[in-house]
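Asker: here is the input, now give the coordinates:
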Amino acid sequence: MFWVASSLRQSLGGLLVASLFLLPASAFALDAALVDSYLQRLRQESGAPGVSAAVMVKGELVYSGGAGFGDLEAGTPQNGLSVHNIGSISKTQAVIAVMQLVEQGKVNLDAEIQTYVPWFPRKQAPITLRQILTHTSGIRHYKSGEFGEGDVLRYQQFDDIEQASKRWMNDELVFTPGQHWLYSSYATNLLQALVERVSGERFETYLRRHVWEPAGMLDTQFDVPSRIVQRRSRGYVLDKSGGRLVNAQQENVSYKYAGGGVISTNEDMLRFGDALNRGLLLQPATMREMLRAQLAPDIEYPSVAIEEEKLLDPLKAPSRPPVQALIWRLGTDPWGGRYIEHSGSVKGTYSELVDYQDDEIIVSLHVNAWATKPDLKQAAEALARLAKLDFAIETKKK
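Answerer: Model prediction:
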């Protein structure tokens, strides 16, 4: 399996695109050629034009680079400074905003969502903010065909989250809140409405002032079609009829800024994790509440989700839900290392952010196509393992 750390040391050959490094002169650094080779292998396995990664250890950037291309038409390389869609990793920034308001005593996690979003219709049972943050609200996720013929609604610009929510907000719940786990980006989009109403600031303004700038994330912003973004990486998909890569369908993500509408870089993702770990964004008690396992270990998917999965693949049913904190997921790698993480995919791209808080190791990965969807979480685990081992060896030498 490609994620085994020892496989990183295999020579793969082939042409590598030069990596970009921004390392302090005295810093510990990973073996750049080794990681480059691993990313080239991941690029080949995923069928992506470009793969990039960045790794931070003890607050220092120890690797930032990539293999392949971020934009095939322009021929620009993919690296740690390429700006790309991060998809649902956007949710981790939204939850920070919410928890800051909790710290200020302005928001109660166990209050009904209508306390902060009064325009959201009441359902057959009350929905709390905590249930939205743990994907147990019963609010549905996307469904096929809802964007209209030709997916024309995907191109619509929404300047108001209430207007953007009208296509789904009157639907009945999939299940009684708290009864099951079902991932829902629509539910998390309500976090934008909450932050704006409670703070009195537009959502992007709030994130810039209270999350991105305090963390030093100067390349992070909303994905707005009219904006010109330097160093932008594009997304691609596999044309199954022709077996070749084509441009991914464009999409206006203004209907889901909180759920998946942010663009960023691998390096900014590391700054985000580091600011979180150093207490620059939340107080320790708030962090503990956000990052503890919130659900019973035996919680299950609703039967409707299992049936839908079987329709796609009769031999496959969903595995058990992840260990769910507030938005964040809790994981353990094959070597016993514990981390928090989130992934994201949109417009042909796929991203992963893994934060080993105990070891102070953060890994961010991105691919700009998934002809064969790679397991970026396993890849991040492997890079974190390499960083941990190499750092231990370097420390022992000193």
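Asker: going forward, measure contacts between C-alpha atoms and count neighbours the same way
Answerer: Will do.
Asker: sec struct for the residue most central in space within the chain, please.
Answerer: The chain has Ile89 as the residue nearest its centroid, 2.1 Å off, counting by Cα atoms, centre = their mean. Secondary structure, DSSP: H, G, I helix; E, B strand; the rest coil: Ile89 is helix.
Asker: that one against Tyr350, yeah?
Answerer: No. Look at Ile89 against Tyr350 with Cα atoms under 8 Å: they stay out of range, at 10.1 Å.
Asker: overlap of the contact sets of the two?
Answerer: Here Ile89 and Tyr350 share the contacting residues 343-344, scored by Cα atoms under 8 Å, 6 or more residues apart in numbering.
Asker: now do the same contact list for Gly200.
Answerer: Per Cα under 8 Å, 6+ apart, neighbours of Gly200: none.
Asker: can you map out the strands along this structure?
Answerer: 50-57, 60-71, 76-77, 84-85, 221-222, 236-239, 244-247, 262-264, 323-324, 329-332, 338-346, 349-356, 361-367 (DSSP state E).
Asker: out of those, which comes closest to Thr176?
Answerer: strand 323-324 (18.2 Å; Cα to Cα).
Asker: ok, back up a step: now do the contacts for the residue nearest to the centre of the chain.
Answerer: So Ile89 contacts 260, 342-344, 351-353 (Cα under 8 Å, 6+ apart).
Asker: repeat the analysis, applying 10 Å as the threshold.
Answerer: By Cα atoms under 10 Å, 6 or more residues apart in numbering, the contact set of Ile89 is 258-263, 269, 327-328, 341-345, 351-353.
Asker: without its sequence neighbours, what residue ends up closest to Leu291?
Answerer: Nearest residue to Leu291, sequence neighbours excluded (Cα to Cα, 6 or more residues apart in numbering): Ala325, at 5.1 Å.
Asker: and the angle for the longest helix belonging to the chain with strand 50-57?
Answerer: Scanning the chain for the helix with the most residues, using DSSP state H, yields helix 376-397. Interaxial angle, helix 376-397 versus strand 50-57 (axes from the mean of the first three to the mean of the last three Cα atoms, to 10 degrees): 40 degrees.
Asker: would you mark the buried spots in helix 376-397?
Answerer: 376-388, 390-391 (16 or more other Cα atoms under 10 Å).
Asker: second chain to compare with the first, below:
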Amino acid sequence: MLRLCLIFFSIYSFNFFPQSLNKKLDQYLTDYYINKDVPSVSAGLSYDGKIIWIGTRGFSDIENNVQAADKSVYRIASVSKVITAVAIMQLVEQGKLKLDEDIRKYIPYYPTKKWKFTVRQLLSHTAGIRNYKSTGEFESKEYFQSTKETISYLAKDSLQFEPGTKFLYTTLSYNLLAAVIENVSGIPFPDYLQNNIFLPAGMNSTYPDFQRDIIPFRVKGYERNKYRKIQNAALADLSIKIPGGGLLSSVEDLLKFSDSLLKGKLIKPSSLDSMIIPAKLKDGKSVNYGLGFAINMDKSGKKFMSHSGTGTGFSTLLLIYPEEKLASVHLINIRDRNLGEPAYDIAEIYFGNEVIKPKKSIADFLFNFSYEFGIDSALAIYQIIKKDTVNDFNTSKEELLLFGYDLLGIEKYYEAIKFFRLFTTEYPNYAEAFIGLGEAYYKDGNRGLALKSFRQAAKLQPANRYIINMINKLGE
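Answerer: Model prediction:
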């Protein structure tokens, strides 16, 4: 009888735990989708080689009313770097390249620079290669037909610093890693990924994001304009950054990739371990970035490796807890502020930790309310929201500051002054509130009150160069 009870209890527990976990994750994702007001979000969780949950909410194409699905394919932005880094480590294992060799050994057509730099330094963003020159380059419309053509475009640039002396995050540097892969393996970079990573990991929905290709279930990207309305993201040709920010994938595929990585299907465990050792600069300082992975620790002390991505119209995050054999991912088809980290929250829910319900943006709410009903009505309802025990809104001072700057962004100077005056009374020790008030007065043509506000800000942040420069400018 006791044995039967124990068997019943174990079966009941096995079935109950996943159901209760899925319910919590489903509710979290619904709350996130509604409160963050994103076009869509897709997220998932895997444990010990098994995908235990995937959820998707929203629309992959707002204009055509196409709902996002678990099979939807998102631009994964800089999460692409992890995949390129694993490809490099495969070739290291095969003895075809060495991490500490001069890069020109593997890309002889790359011109000699003032300093030599290595494959390792490219992987860890310490090689001195520049990042984007401008938003125009980030959202480049130019089509590059090959990796070599992209390298030729970048080859004319000087190094930003002596390799190994600084950390400078750059997506463009990963093009050089793709060139290394092509020259060492003898096949094009996309083909190498397909044959050596996507196929072995069972990733059937991961592709280079070539704008002209027809790709099934490709999601459209969005952004918000200065009126905080959702609009189509700018058109961008990602051929300038396929290896470092130009892959498309689904939640399921990224979980498969993570599980294959943890199980040693793509590279040896020792190679993975070497990827999550913090890079060291020549002065002995370490950075929280290894070979293609950021390295972090959660609030409970569990180590995880991760990579986030912010591309044209998309925001992404992949987390892998190697000791716990857990992976979590989120893909969102908008690039915006204060999106939080759903993938991290999802992992925390799995670990049984309390997670704060995603909150609505008080800045967006007040902006829309003031635009329709006026600033006085908006400030009145703000006072009501502050006292609301439901606490649905993010009412942090940082979030409120955004409201003031949103008003400045659409040249509502009178309204911005009204808000910032209230804001500085509520947060008299917050220098940014006085900077905002000074900006509002300055843009409204009142140099005297602008100067007074910046001087008050200087009392709180006397070393702030921007404040000092504005005081000097207004005091002329």
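Asker: sorry, back to before: out of the strands of the first structure, nearest to Leu34 of the first structure?
Answerer: Checking these against Leu34 of the first structure by Cα to Cα gives strand 60-71 as the closest, at 10.9 Å.
Asker: mean deviation, that closest one versus the second structure?
Answerer: Superposed on the second structure, strand 60-71 of the first structure shows a mean distance to its aligned partners of 1.4 Å (mean Cα distance after the TM-score superposition for the first structure).
Asker: continuing past the strand or helix carrying Leu437 of the second structure, what's the next helix or strand?
Answerer: Assigned by DSSP states H and E, Leu437 of the second structure belongs to helix 431-443. Scanning forward in sequence from helix 431-443 of the second structure by DSSP H and E, the next helix or strand is helix 447-460.
Asker: got the angle for that following helix vs helix 431-443?
Answerer: Using the same axes, to 10 degrees: helix 447-460 of the second structure against helix 431-443 is 160 degrees.
Asker: ok now helix 447-460 of the second structure, how far from the chain's centre?
Answerer: A distance of 35 Å separates the centroid of the chain from that of helix 447-460 of the second structure, by Cα atoms, centre = their mean, to the nearest Å.
Asker: so that helix matches what in the first structure?
Answerer: On the first structure, no counterpart of helix 447-460 of the second structure exists by TM-score structural alignment.
Asker: tell me which residues in that helix are buried?
Answerer: For helix 447-460 of the second structure, a neighbour-count test (16+ other Cα under 10 Å) marks 447, 449-458, 460 as buried.
Asker: show me the contacts for the equivalent of Lys166 of the second structure over in the first structure.
Answerer: Matched by TM-score structural alignment, Lys166 of the second structure corresponds to His180 in the first structure. The contact partners of His180 of the first structure, taken as Cα under 10 Å, 6+ apart, are 135-138, 174, 295, 298-303, 321.
Asker: now which residue in the first structure aligns to Asn296 of the second structure?
Answerer: So, by TM-score structural alignment, Asn296 of the second structure is matched to Gly331.
Asker: count of residues packed around its match?
Answerer: The number of residues packed near Gly331 of the first structure is 20, by other Cα atoms under 10 Å.
Asker: contacts made by stretch 24-36 of the second structure with the rest, please.
Answerer: Stretch 24-36 of the second structure has contacts (Cα under 10 Å, 6+ apart) with 18-23, 37-45, 53-58, 332, 338-340, 342, 345-347, 349-350, 355-361, 392-393.
Asker: mind checking which of the residues you listed are buried?
Answerer: With burial judged by 16+ other Cα under 10 Å, the buried subset of the contacts of stretch 24-36 of the second structure is 21-22, 38-45, 53-58, 332, 339, 342, 345-347, 349-350, 358-361, 393.
Asker: end to end, how far does stretch 105-121 of the first structure reach?
Answerer: With Cα to Cα, to the nearest Å as the measure, stretch 105-121 of the first structure spans 25 Å from end to end.
Asker: matching residues in the second structure for that stretch?
Answerer: Aligned by TM-score structural alignment, stretch 105-121 of the first structure falls on residues 95-111 of the second structure.
Asker: report the buried residues of the matching stretch.
Answerer: Neighbour count says stretch 95-111 of the second structure has 97-99, 102-104, 106-107, 110 buried, by 16+ other Cα under 10 Å.
Asker: same question, stretch 321-334 of the first structure
Answerer: So for stretch 321-334 of the first structure, counting by 16+ other Cα under 10 Å, buried means 321-331.
Asker: for stretch 235-243 of the first structure, same thing?
Answerer: Using 16+ other Cα under 10 Å as the test for burial, stretch 235-243 of the first structure gives 235-238.
Asker: and those residues as a markdown table, adding distance to Thr286 of the first structure?
Answerer: Formatted as a markdown table, these follow (distance: Cα to Cα, whole Å):
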| residue | distance to Thr286 of the first structure |
| --- | --- |
| Gly235 | 36 |
| Tyr236 | 39 |
| Val237 | 40 |
| Leu238 | 43 |
